[in-house]
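>>> Fold the following and give me the result.
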Amino acid sequence: MIAIIDYGMGNLRSVQKGLEKVGYSSYITSDPEAVRKAPAVILPGVGAFADAMENLRQTGMVEPIHEIVAAGKPFMGICLGFQLMFEASEEGGHFEGLSIFPGQVRRLPPGLKVPHMGWNELTVRRSNPIMEGIETGSEFYFVHSYFVDPGDEELTIATADYGFDFCAVAGRDNVFGAQFHPEKSSDLGLRILRNFGKQVEAC
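From the prediction side, this is the model:
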């Protein structure tokens, strides 16, 4: 079963329902030991970066997350959970993230409507199992005011255009992340969740 981390930032049940629709069992948990024992983990979330990191620390989730990643188990961050995977964010100041990947979380450039909300096309930059069956031009649902600026170009799997190209999907080895909400992105979003589930089966 896939563990969905509950650290008080919401959007949990919709992720669980999405997994159910594509045939994968999951459980929502705020127990660090349950996360450690999970075969795969999803870190969802909506809200503020600093509050989210503080909640992860307070609930004892930071160490189990790093253990999951180091053990080679599939791990995926969604929306805020994706941003938390990087080194730091400038949202409300300067706040350190999980540092799973190098890079910074930056505010969308001036002149753009914030938040970026609605459907947007992806441009697939490189092949990756998480993108199986997803082609350039596929649309996904975004809601965000900040974007990820990876410190390694090889991390970027797909980009989206919102007045500029930004990283919409990133990954390396067993770790994946998406700025959009697959659980709110109709059939193609469910395909992303199904592709993640396949990584669990392959372990």
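>>> Every contact and neighbour count from this point should use C-alpha atoms.
Noted.
>>> chain center to the helix ranked longest in the chain: distance?
Of all the segments of type helix in the chain, defined by DSSP state H, the longest one is helix 186-202. Offset of helix 186-202 from its chain centre (CA atoms, centre = their mean, to the nearest Å): 13 Å.
>>> and the helix or strand harbouring Tyr141, what does it pack onto?
In the assignment (DSSP states H and E), Tyr141 maps to strand 139-144. Counting contacts by 3 or more CA pairs under 8 Å, 6 or more residues apart in numbering; DSSP states H and E, strand 139-144 packs against strand 116-124, helix 186-202.
>>> Let's compare: structure for the following, please.
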Amino acid sequence: MTAVAAKKVVVFDYGFGNVRSAERALARTGADVEITRDYDKALNADGLLVPGVGAFAACMRGLQGARGDWIIERRLAGGRPVMGICVGMQILFARGVEHGVRTEGLDEWPGTVEALRAPVVPHMGWNTVKAPEGSRLFAGTDADARYYFVHSYAVHDWSLEIHNPRIAKPLVTWTTHGEPFVAAVENGPLWATQFHPEKSGDAGAQLLTNWIETL
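Sure thing, here's the model as predicted:
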């Protein structure tokens, strides 16, 4: 019997993410993982993981400087999987507003990343989420599983509705810190989490395994 080749996953290295933690977590799923900003490798891998840590505007500048915006656009146009984590999720929205400064995002989803409306900011530590029925990302996880968050900004309003019956609506997962905000999205080949699955123990490992299995 011929062995099945491991899925090739690129962790996109544009200077704003915990790339080593992501690499180790993905390698534990059995994936063949490489950290790189090489255009062709990122474009042609089975899966592309886009991490992100820091300010929205700085991450966007770093991503654009590494041509990551073009890579993500081309991959999604061809139906090729992309997963964003933390600010790597936030930059997929239309815009971010930090300290009154508006920065344009990739606009894959409408919505604004803005300051958390909570008594304690940043939101740092473990929290539960409310995943929608039919979620593939959260398949095999317990409803009371906890995930690791560290952020001061989030998307509070989800406005993307799809009325074409031939196209599945995005699945949106929510959590609450002060007020509800978007914790994860599954939208065809584009998945993303506000929390860090690579730092979320067994539950996070299951999420990454679920993503790898879709590649």
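>>> what's the TM-score for these two chains?
In this superposition the chains share a TM-score of 0.93, using TM-score structural alignment, normalised by the length of the first structure; 199 aligned residues with a CA RMSD of 1.4 Å.
>>> Run through who's touching the longest helix of the first structure.
For helix 186-202 of the first structure, contacts defined as CA atoms under 8 Å, 6 or more residues apart in numbering pick out 18-19, 21-24, 39-40, 73-74, 76, 129-134, 138-140, 174, 181-183.
>>> what is the orientation angle of that helix with strand 139-144?
90 degrees (axes from the mean of the first three to the mean of the last three CA atoms, to 10 degrees).
>>> follow-up on the earlier one: right, and the helices and strands packed on strand 139-144 of the first structure - which one's nearest Gly60 of the first structure?
For Gly60 of the first structure, the closest of these is helix 186-202, at 23.8 Å, according to CA to CA.
>>> circling back to that earlier point, quick check: buried residues in the longest helix of the first structure?
Residues of helix 186-202 of the first structure classed as buried: 188-197, 199-200 (neighbour count, 16 or more other CA atoms under 10 Å).
>>> Likewise for stretch 5-21 of the first structure?
Here stretch 5-21 of the first structure shows 5-9, 12, 15-16, 18-19 as buried, counting by 16+ other CA under 10 Å.
>>> what range in the second structure matches it?
Mapped onto the second structure using TM-score structural alignment, stretch 5-21 of the first structure covers residues 12-28.
>>> and the matching stretch, how far apart are its ends?
18 Å (CA to CA, to the nearest Å).
>>> same question, stretch 31-43 of the first structure
13 Å.
>>> Please apply the same query to stretch 88-95 of the first structure.
Stretch 88-95 of the first structure stretches 5 Å from its first residue to its last (CA to CA).
>>> what does it contact?
With CA under 8 Å, 6+ apart as the test, stretch 88-95 of the first structure has contacts from 48-50, 83, 96-99, 103-107, 146.
>>> now the counterpart of Ala88 of the first structure in the second structure, what's its secondary structure?
Using TM-score structural alignment as the criterion, Ala88 of the first structure maps onto Arg95 of the second structure. Under DSSP: H, G, I helix; E, B strand; the rest coil, Arg95 of the second structure falls in the strand class.
>>> Measure how buried Arg95 of the second structure is and give me the count.
22 (other CA atoms under 10 Å).
>>> That one and Val172 of the second structure: what is the separation?
18 Å.
>>> mind putting the buried residues of helix 186-202 of the first structure in a markdown table, distance to Phe164 of the first structure included?
Shown next, in a markdown table, are the buried residues of helix 186-202 of the first structure (distance: CA to CA, whole Å):
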| residue | distance to Phe164 of the first structure |
| --- | --- |
| Leu188 | 23 |
| Gly189 | 23 |
| Leu190 | 26 |
| Arg191 | 26 |
| Ile192 | 24 |
| Leu193 | 27 |
| Arg194 | 29 |
| Asn195 | 28 |
| Phe196 | 28 |
| Gly197 | 31 |
| Gln199 | 31 |
| Val200 | 34 |
